[in-house]
Structure formats: C-alpha cells, structure tokens
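sequence plus predicted model, see below.
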Amino acid sequence: MDAATFRVLGHRLVDQLADFLESVPRRPVTHNESPSAIRDALDLGGPLPESGMDAGRLLERTAQLLFDHSLLNGHPRFFGYVTAPPAPIGILGDFLAAAVNPNVGAWTLAPAATEIESQTVRWIAELIGYPVDCGGLLVSGGNMANFVCFLAARAAKAGWDVRDCGVAGGSGRPLRVYGSAETHTWIQKAADLGGLGTTSIRWIPTDARLRMDVALLR
C-alpha cells in the first residue's frame, strides 16, 4: 500500500470511527445476538478465500460489522465487567504505536518506547507513594500483572533458585499459595502456569462482609 492510498483510507477510517463514537449513546448496548447469528453476519461459513479483498472495501465492511455486532462498553448504560470505554486519545495512541510497532523486549529494539515505559512506571510509583527508583514494566492487563507478581513471590519465597532448579528442586516441601475464597480466577491460572498446581492453593474463608478471616489464616 503506497502512502497516498494509506492516507485516503486512514482519513476515511478516522471519519468512520468519529461518527461511530458520536453515535454510541443512541445505539443499544448490545443486540444480544446468538453465536450463530454473529457467524452468519460475519459470513464465516465459507472456506479460506483464494484471493484478498480491496483494502478500502475490507476496512469499511469490517468497521461496520464491528460497530453493528459488538457489545459497546463505551455506552453510558453499560454497567457490566471492568472494561473501560475506549478513549479517543487512546485510539489515536494505539494507531501511532502500531505504525512504529516497537518491540520493548530490549532497549536497543525500541529506545524511545522503552524510555516512555520507564517514565510511566516512575510516574505511577510517584502517584501511589512508591520509591521512584523502583523497577517495573507495563503488561497487557490485570491477569498478567498478577501473574508477574505471582512469579516474583515464588522466586522470593521458595528458598532456592526456582528458575534454575524448578519448583521441585528445593527441599522437597511443596510450595503453597494462600488466598481469600473470593480471589479472582487469575490465581488458578497462575498456580497452573507457575508449576505449583491448583491443589497448592489454600482458600481462606471470608466473613459476612467478604473480608478474609485473618484468624484462620494465622
């Protein structure tokens, strides 16, 4: 795709997005369609196409399908889940990041993006009263953030080098995890992927206000 075509399609898509964002309050939160209805609308019953579609037509059709068959978490009457509404500046930020497509796995791969990430971590630390000389990184969401912390706790409390010897490489005593009975399902995922197994979790009951019973924990 040459620059001129990209410019035309990009402007057209931004116009579609702006119209969509403006129309969200007038749309239903969801059409409550069945999976089969969604598949029919997306025309997913056919085989792998042998040839592609014109980029302009593809973008326009895909945008309209997403607008018409999605649950709108940016709707003023959407009260479910924790998903934030899309912020226009965030949409443009994603657009910009996708254009550069930085890989922040190493500083040399993405110098500017890595420094932006580091500064963001320092600002967050300052906001919550944490030492600004701390380390940190941005992850994809809450599940992954908890998973990273789970691995850090495993390394800190195991008493041996888990990375080198594995979870069974210590004294023979299995590692245990203690959590409130109300803990989100991220903990089962972390125990599974972290090699401890879900039977390592010790669920601590809660009181009538869903607070962990600390006496039982002790």
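On my side now, so go ahead. Numbers count the residues shown, from 1 in each chain.

contacts and neighbour counts: CA atoms only from here.
Will do.

where exactly do the strands run in the chain?
Using DSSP state E, the strands of the chain run over residues 177-180, 201-204.

the helix ranked longest in the chain: which residues count as buried?
As assigned by DSSP state H, the longest helix anywhere in the chain is helix 3-23. Neighbour counts over helix 3-23 (16 or more other Cα atoms under 10 Å) mark 9, 13, 16-17, 20 as buried.

centroid-wise, who is the farthest residue in the chain?
Most distant residue from the mean C-alpha position of the chain: Ser171, 36.2 Å away (Cα atoms, centre = their mean).

list the contacts of Arg202.
Neighbouring residues of Arg202 by Cα atoms under 8 Å, 6 or more residues apart in numbering: 176-179.

re the thing from before, what's the distance between the residue farthest from the centre of the chain and Leu196?
According to Cα to Cα, to the nearest Å, Ser171 and Leu196 sit 15 Å apart.

ok, and here's another one to check against it:
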Amino acid sequence: MTNHTVNPLHESIRVMESSLSSATAYLDELSSRSVAPSEQAVTDLALLDTEMPTQAQDPVATIELLSRLGSPATVATAGGRFYGLVVGGSLPATVGSRVLAAAWDQLATSQATSPISMQIERTTSKWLLSLFGLPAECSVGFVSGTTMGNFICLAAARTAQLAKQGWDVETQGLVGSPPLHIVASEEIHVTVSKVLSMLGLGSANVEKVKTDSNGAMLIDQLPELTPHSIVLTQAGNVNSGAIDPIGAIAEQARKVGAWVHVDGAFGLWAAACHNTRDLIKGFELADSWVTDGHKWLNTPYDCGIAFCRHPQAMHNAMSTVAPYLSKGFEAAPKDMVPELSRSARALDVWAALHSLGVAGVDDLIQRCCRHARMAAAALRSMGFEILNEVTLNQVVVSHPSQESALANLVDSVCASGEAWFGVTRWKGRDGFRLSFSSWVTQDSDVERLISAIAKSADELSITVLSK
C-alpha cells in the first residue's frame, strides 16, 4: 500500500467553503428579513446550551449548526435598515479582509512576528493622517474600539501632564501624585467616564462645561486652564451629532500647555468629507484623537484607532521595553497600545480605505448625512419634533404632545421587522434616535422606515399628519 500524506490545512479549506456558503446565504436574505430576530429564533438558541461534546466533531457540522441556529437569531446590523447605536454594516472589501486575516492568523506585535501586519499599519496610518489632516508625526494605534483608544490617549495625557510636575506615574503610581485638572462637557460619553475611572483619575473629579441646545460645549463656559489641565472634547454627540468648538478650545489650551483630547468615535469622520469638514474646524490643533473603524467607516467589529501628537508620551505610557524613542527608531505596535498579543486590525481599515478611495469615503459620509436630513424632513412634515440640529448623521425625534407613547412606537416598529432603532432622552425630552451610518442603506430603506413609523403611529393613535 502507498501512504498518502494528508495536508491538515485542507480541513480548514473544507470548513471555509462551508462557512462561505452559509455567509452568502445570510447576506442574500438581509434585505427581505426582519431586522430584529423572531421570538422563535431566540428561543431556539437554547438548543446550543448543551454539554460540551466528549468526542471531536466534524468541524463542518459545527459550522452548519452555528449557522442554522445562530443566523436567524442575529440583529441584522449588516443590512440597510439598522439605525441604532451609530453602527454601519461591513464593507465588501472588509468582509474579505476579515476572512483573509483569519486564514493568515497573524500576531501583529512586531516586524518579526508579522511583516505584512507592520507594513499595513504603516501605510494605513499614513493614509488616515492624510485623510483627517492630522500632523504626520502623530502616533497611530489600532485598538479594539474608542473606549480603549480613549484609554491609551488619556494615559499618555496623564503621563505628560504629571511629568510636568516632576512625577513619573509609570514607576511611582498615583498614590501621592499631584492633582490633575480634568475638564469635560456635561455631555461626556459614559465610556470616557469609565476610562477616567480605569486610569485612577476618577469620573467624579471632572469640571463639567455647559452645552448649547445641540449639545456642544459653550466656549465662554470653559474654566481657566492650567499646564496641568486635560480637556476632553467631543466630535459627534451620541444623540445629536454635535461637535464641540475644538479649535477654539485648543487655542486657549495651547497658551498654558493644557492637553486637549478629542473623543470622535464617529464624528471625527466629518473631517474626511468636504461638506462637513467646516463643522470640525481647528480639531487638528488638539493633542490626541480617537475614532472607530467599526462605526462610520463600516469595518467589522472590533476596530478603534487612536492618534497622538506626542508619540513619546504614548510610548512612555504603553511600552513593554525601555520607554524612549530615539531619532529614526520606530516603536513596535506592542509598545504603543495595551495589547501584547493583538490581531491585524489595521487590515480591515486598509481594505476599507483602499476600496473606497478618498472620493468613496467622502461619498459615504455625505450619503449618510443626506439620509438623516431626508428622514428628519419627512418626520417633521408628519408632525413629529426634531430636537437636534441635523448637521451630521443623527436625528433625535420627539412629539409635541405624546412623548410618553414614543417608547411604544419604537417597540412597534422594531417588532414589525422593518427597522431597528432605540429610545433616548435629550435635553429633558423623551424621544427616539435614528443613526444613519451604513453603506448599505438606500433611499428606499429610509422610505420604508418612515412608512413603518407612520403605520405604528396610526395603530397607537399617535397624532401625525398625512405623509
């Protein structure tokens, strides 16, 4: 008999073919299925709650079981009718890059562990800095999301601002350290408060700045800054989309050496579109910035990006080696972000930017903003109130006399399967929030959304005008 050597990787190929078939079927039905899963689909998930198999299973059977029970129980965020949480779908090129990344299985730690990952990070960093108009010397870190982006940027800010007072926080810790002056909008996002707690700065030790009716910081309410101040600004209020006057704040901060940070999970992308760039004028004067790839750029989860004007401070805060950067020395990614073991997150961002090009990114931002204005105009004509100034992709909706019924309206629309969005509370008013972030969404999807809202309003006896 002849012995034939079997390539064990062929098993991966067999499973990938099965997975691609299941994924193709899933994507093919997104436009016609309910956005939210049915009660039966959620109930059927209990069939996955079994004892762990005692023997090895056919991996194709494993994937088929996961597809059969899991696909119907998803929320269709990849489709064009999801308007919650400022979440877009995954661009075609990024679906492909994610599959390729899984096959490559790269450890994106250093040049030695993955040359391709390092080259992709260098190129993508250069593209992003150019696209946003940020200083070329900035460090760029690819992390799991804006929460971790805020974490490493504010860690760098903490390091830099305490160093001015002769305190090395990396070796001395925070016990007995000089105080820092933390300033933030009264609309500070909950994840930024969480990060302040994680860094030992204390979410309660923040001097809050009042905001205007759209949620942007009032510059005349900014307190006196010092060389020990860290000012937390926001590009893209999670409800209204408002952007703080970052340029004006940064100009004041520079006079005394205060650090300005920009939390721009989705709003930073306004800088990448010619129609919206004026909304974020002067943001490039800040010291650090964060954004998500998995929001407006439409990469798969999870992907966040952190930029810092002061690479040395970032290196000091994050490094696993000697904390210095000499001329010509390029720090490995592991020394500029928290994770030692990390995936090739930049690959999805590279794929998105390469496939879209500068013009495609511009068009994506414009299209989402146009859909927001389209929905706002239609709802206003029906008698709903639009509580925010619709300058980006966010719409906050209330009703002049039936606010208390809006939660039921949201439940009704979501139950219909026509759309998915959530309730909110804005400036003392109850309402719901619509976020337009997906490359998949078309005018016809927005029309379906408006029709579904009108139908549910009629069924709930919510007063509306004829659409």
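Thanks, I have the structure now. Predicted, not measured: the structure shown is a model, and the values here were computed from it.

map Ile110 of structure 1 onto structure 2.
In this structure residue 110 of structure 1 is Ala, not Ile. Aligning on TM-score structural alignment places Ala110 of structure 1 opposite Ser114 in structure 2.

buried among the contacts of Arg202 of structure 1? Need that as a selection in PyMOL.
For the buried members of the contacts of Arg202 of structure 1, the matching PyMOL selection, counting by 16+ other Cα under 10 Å, is:
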select buried, resi 176+177+179
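
between the contacts of Arg202 of structure 1, which sits nearest Arg27 of structure 1?
Arg27 of structure 1 has its nearest neighbour among those in Gly179, at 41.1 Å by Cα to Cα.

which one in structure 2 is aligned with that closest one?
Alignment note (TM-score structural alignment): Gly179 of structure 1 maps to Ala184 of structure 2.

got it, and Asp43 of structure 1?
When structure 2 is aligned by TM-score structural alignment, Asp43 of structure 1 is paired with Leu47.

equivalent analysis for Pro28 of structure 1, please.
Mapped onto structure 2 by TM-score structural alignment, Pro28 of structure 1 lines up with Ser34.

how far away is its match from Lys210 of structure 2?
From Ser34 of structure 2 to Lys210 of structure 2 the distance is 41 Å (Cα to Cα).

where does the helix or strand hosting Ile450 of structure 2 end up in structure 1?
Assessed by DSSP states H and E, Ile450 of structure 2 sits inside helix 443-459. Counting by TM-score structural alignment, helix 443-459 of structure 2 pairs with no residue of structure 1.

list the buried residues for that helix?
Buried residues in helix 443-459 of structure 2, defined by neighbour count with 16+ other Cα under 10 Å: 445-446, 449-457.

now swap in stretch 198-217 of structure 2 and tell me
So for stretch 198-217 of structure 2, counting by 16+ other Cα under 10 Å, buried means 201, 203, 206-211, 214-217.

before we move on, back to that, show me what the helix holding Ile450 of structure 2 is packed up against.
Counting contacts by 3 or more Cα pairs under 8 Å, 6 or more residues apart in numbering; DSSP states H and E, helix 443-459 of structure 2 packs against helix 346-381, helix 406-416.

which SSE is immediately downstream of the longest one?
In other words, helix 346-381 of structure 2. strand 385-386.

structure 1: matching residues for that following strand?
Taking TM-score structural alignment, strand 385-386 of structure 2 hits no residues over in structure 1.

nearest the geometric middle of structure 2, what residue?
Centroid check for structure 2 by Cα atoms, centre = their mean gives Asp292 as the closest residue, at 3.5 Å.

I'd assumed Asn205 was in contact with the match of Gly179 of structure 1.
No - in this structure, Ala184 of structure 2 is not within contact of Asn205 by Cα atoms under 8 Å, at 10.2 Å.

quick one, helices of structure 2?
Under DSSP H, structure 2 gives helices at 9-28, 39-44, 59-70, 92-104, 115-132, 146-163, 169-172, 190-198, 246-256, 311-318, 346-381, 406-416, 443-459.

make TSV out of these and add distance to Val140 of structure 2.
Listed next are the helices of structure 2 as TSV, based on distance: least, Cα to Cα, whole Å:
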stretch	distance to Val140 of structure 2
helix 9-28	32
helix 39-44	40
helix 59-70	36
helix 92-104	20
helix 115-132	6
helix 146-163	10
helix 169-172	21
helix 190-198	19
helix 246-256	20
helix 311-318	9
helix 346-381	10
helix 406-416	38
helix 443-459	35
